[in-house]
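Student: Sequence and predicted structure below; questions after.
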Amino acid sequence: MTDQQPHRIVIVGGGAGGLELATALGDRFGRADKARITLVDRSRTHIWKPLLHSIAAGSLRRSQHELNYMAQAHWHHFHYRLGEMTGLDRAAKTITLAPVQDDEGREISPESQIGYDTLVIAVGSVTNDFGTPGAKDYAVPLETPEQASRFNRRLVNACLRAQHQHTPVAPGQLHVAIIGAGATGTELAAELHHTAREIIAYGLDKIDPEHDLKIVLIEATPRILPALPERISAATLALLQELGVEVRTGARVAEVLADGVRLADGEMIPSELVVWSAGVKAPDFLHEIAGLETSRINQLVVKQTLQTTRDDAIFALGDCAACARPGFDQNIPPRAQAAHQQAEFMVAQLSRVLEGQPLQDFVYKDFGSLVSLGKFSTVGNLMGFVVGRSFMIEGYFARFMYRSLYKMHEAALHGHGRTLLGLFSSSACPAPTVKLH
């Protein structure tokens, strides 16, 4: 009698959906050795992507919200592999990982292959600059915690530079241009209005925040938050204008330069810092990988079961998956709530795979959209499944609902008890209210 090897489930991508799925599968199947769960990610730590704008603004400390993959794997009975997926062999059922090097260029691990019985790809999305000249050279995307931290350092350094120079602050020297007025760009604009002024308040008395500091939000479509209901867009615009954020709609960016942004009509918007948040796409390596069907923005096209259309052993979820939404013209949107719902669904779906049962179709529920404007306000709409229509919310209730989205993610990773305890814990040590280094 031979021992049967446990079913190998490999999850590529440790974002919201991938890490939640690995944690749940590890607790359910890894602990009992019913399946071998492996999570692959090119980073060592996880942070919830909707928090990146707060890290960039300096209003949130990255270290307080990072989760180490190796520790999470140990606690929840799955395996973690550091590496970046670069290839797929469907016939051999293996994925290829690129060599991993440390900061000094020394090799940590060589190129390697990992075998799977079931593969789940959850690599999320990256910034889509649409080939705009200068965007890659001069604009900072907000895809990773490292990029968010880099932007924050550049913001603090720009303020210090202005403080210590012998000449007055030049026009545009402390201007920030944010390209793309979706949720990330809009939330960043509001947060920066507050945090940049707090940085200046820490003794940078040569800078006049009302005269020298300027935040410009640039959107190519006729209104900000174009993917959300118009009433949310209008309410958010009013709040941004009240803060003093300059909002430019119907403005298409033609080029990003070292000292600003040039619009299609030739107008130049001077700026020291440029953030690109105007669009997303799946990573380029997914484009028609191993003959799988992909969309024009590299997403893996999946069936309602979340299986890829050309290989039933490969699933995809989150931003990298193009999943039709029956009854709607557009696919399921690339939002954190979609990844969370798909991760929950995949736990039950993979249970059926292990038991040889028929698979079910994923049904997306839109619970609405919320936009956080930092300490100033939160606006959004909740889908009223009970009353049969959606309704708009703002203020403290909306802020509570926005925070609850993150708490749902934390509960999926740590359990409800630990998450509840975290609500009541606080640091007794005084610290600046913004990151100053």
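Tutor: Okay, I see it.
Student: can we go C-alpha only for contacts and neighbour counts from here?
Tutor: Fine.
Student: contacting residues around the residue nearest to Thr309 when sequence neighbours are not counted?
Tutor: Distances taken as CA to CA, 6 or more residues apart in numbering put Val302 closest to Thr309, at 5.3 Å, once the chain neighbours are dropped. Listed by CA atoms under 8 Å, 6 or more residues apart in numbering, the contact set of Val302 reads Thr308, Thr309, Phe315, Ala316, Ala321, Ala322, Cys323, Ala324.
Student: Relative to Pro50, how far out is Tyr80?
Tutor: Computed as CA to CA, to the nearest Å, the Tyr80 to Pro50 distance reads 23 Å.
Student: ok, and here's another one to check against it:
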Amino acid sequence: MWRDMTDRKTQIVVVGGGAAGLALVRKLAAKHDRATHDIILVEKNRTHVWKPLLHEVAAGSMDANSDEVGYGGHAARWGYRFFNAALERIDRDRRVIVTAPLLDEAGEVVVDRHEIRYDWLVLAMGGVSDDFGIPGVRDHAMFLESRQQADLFRRKMLNACLRANDRKPEGAEARVSVCIVGGGATGVELSAELVNAAKALRSYGLERFDEDTLQITLLEAGPKLLPALPEDVSDKVKGRLAELGVDVRTGAMVTRVGPRAVEVKDGPTIEADLILWATGVRGDHALSKITDLELSKRGQIVVEPTLRSKNDPRIFAIGDCAHCVLPGEERPVPPRAQSAGQMADHMVGQLDRAQKGQPLRDFVYRDRGALVSLSRFATHGSLMGNLIGGKMQIEGRVARLAYQSLYRLHLLAVHGPWRGTVRIAVNAINRVTRPALKLH
């Protein structure tokens, strides 16, 4: 059993240090006295990078070392405890979670298996890309769900570019082909960032690398890109990507993925050096082994409108790992950064009410619109809310400022008003002083 600070304390355990979990533990620690409450964050990684920016890490346009948050330091600053481990099992009868052994690169045990008791448990473990059971996806495609995966893609991308640059004088085939499956925000934004990176590579020592060397194919099974945005905005984005040289194909349903090929229903097979999968969101495949809580068809934890699990009144779920259908709605709350942040805010008061034995309140999701950034080339989106009287489409500089504000709001939620403002200022300085591309 991991050491309890004291038996008389109320112990709140949050599993998952993504945007929702990290913001939640900070606010809980700020709200509760350490003499009465013990707030614990359980997370398998040691640092946090905001998931909507992983495409920039993958393209090299963002240095995650400068923007990441170390959980240990963050915990010490705000007064909660951080335990570095992955969740292995939930024992609801004994009201404990069991963490898996933490291993190093050589497979040696760093931290052994532990049990951590909880009075209240919040699962904020995020989600993973849905492979829809398509053969070969898990074996041959890369994903963009973590800092490690983004770094791996960047290294492979850079090696492919160096290889092509080196072969050009020999007259050999000098192409770098990338196939991105999924026309949502991740696929669209990564496509544009890669084009931007390719344009900059000549300035970083790859003199023979030109724009035609990089070939990007973006596949979307549905009829249009960016389902969360209006059709005319989607059309503009598709047209802009085409202008940048991206081969955009909608209605392209992938049937199989091979080591260097993507097979498409009723279409030609696409050969690719790098294949990235960015379609849909589902719960982690391991959830069914971790818990006996009710799961949706996509492997997410089914919760009531209050965000409490249907099977256990002391367990809640927020963010991408939660399947929450609100009253009067047919579809669940969408797995987006804004809904995860709103759920984290709601959970602060919800846990307080639960501890006092008061009735829980239903979560209210406020759709504030959607934005997509095409690197430095363009930004498009739509905003929703009372201030604008409904939905308003924006683009250009206004859309860019709105897009940048999303990350700034995340920094304020994670670091608090004062420290968050300082981090925003430091990031502005870093954009001027650090290289445009991270090539290592």
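Tutor: Good, I have the coordinates. In this text, all values refer to a predicted model and were calculated from it rather than measured experimentally.
Student: quick one on the thing from earlier: for Tyr80 and Pro50 of the first structure, work out which one has more neighbours and name it.
Tutor: Tyr80 (22 against 18; other CA atoms under 10 Å).
Student: how long is stretch 238-247 of the first structure from one end to the other?
Tutor: Length of stretch 238-247 of the first structure, first residue to last, CA to CA: 10 Å.
Student: Check stretch 199-218 of the first structure too.
Tutor: Taking CA to CA, stretch 199-218 of the first structure runs 24 Å from one end to the other.
Student: list the buried ones in that stretch?
Tutor: By neighbour count on 16 or more other CA atoms under 10 Å, the buried set for stretch 199-218 of the first structure is 199-200, 204, 206-207, 209, 212-218.
Student: Can you tell me which of the residues you listed is closest to Arg90 of the first structure?
Tutor: Nearest to Arg90 of the first structure among these, counting by CA to CA, is Ile218 at 43.0 Å.
Student: Just give me the match in the first structure for Gly319 of the second structure.
Tutor: Superposed on the first structure with TM-score structural alignment, Gly319 of the second structure falls opposite Gly318.
Student: Enumerate every residue touching its match.
Tutor: Gly17, Ala122, Val123, Gly124, Pro334, Arg335, Ala336, Ala338, Ala339, Gln342.
Student: Which of the buried residues of stretch 199-218 of the first structure fall in helices?
Tutor: Counted as lying in helices by DSSP state H, out of those, are Ile199, Ile200, Pro209, Asp212.
Student: want to throw the residues you listed into TSV with distance to Pro432 of the first structure?
Tutor: Shown next, in TSV, are these (distance: CA to CA, whole Å):
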residue	distance to Pro432 of the first structure
Ile199	9
Ile200	12
Pro209	19
Asp212	23
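Student: doesn't Arg81 make contact with Ser43 of the first structure?
Tutor: No - applying CA atoms under 8 Å, one finds Ser43 of the first structure not in contact with Arg81, separated by 9.7 Å.
Student: Now do the residue nearest the centre of the first structure against Phe424 of the first structure, distance only.
Tutor: For the first structure, the residue nearest the mean C-alpha position is Lys49 (3.0 Å; CA atoms, centre = their mean). Lys49 of the first structure is 23 Å from Phe424 of the first structure, where distance means CA to CA.
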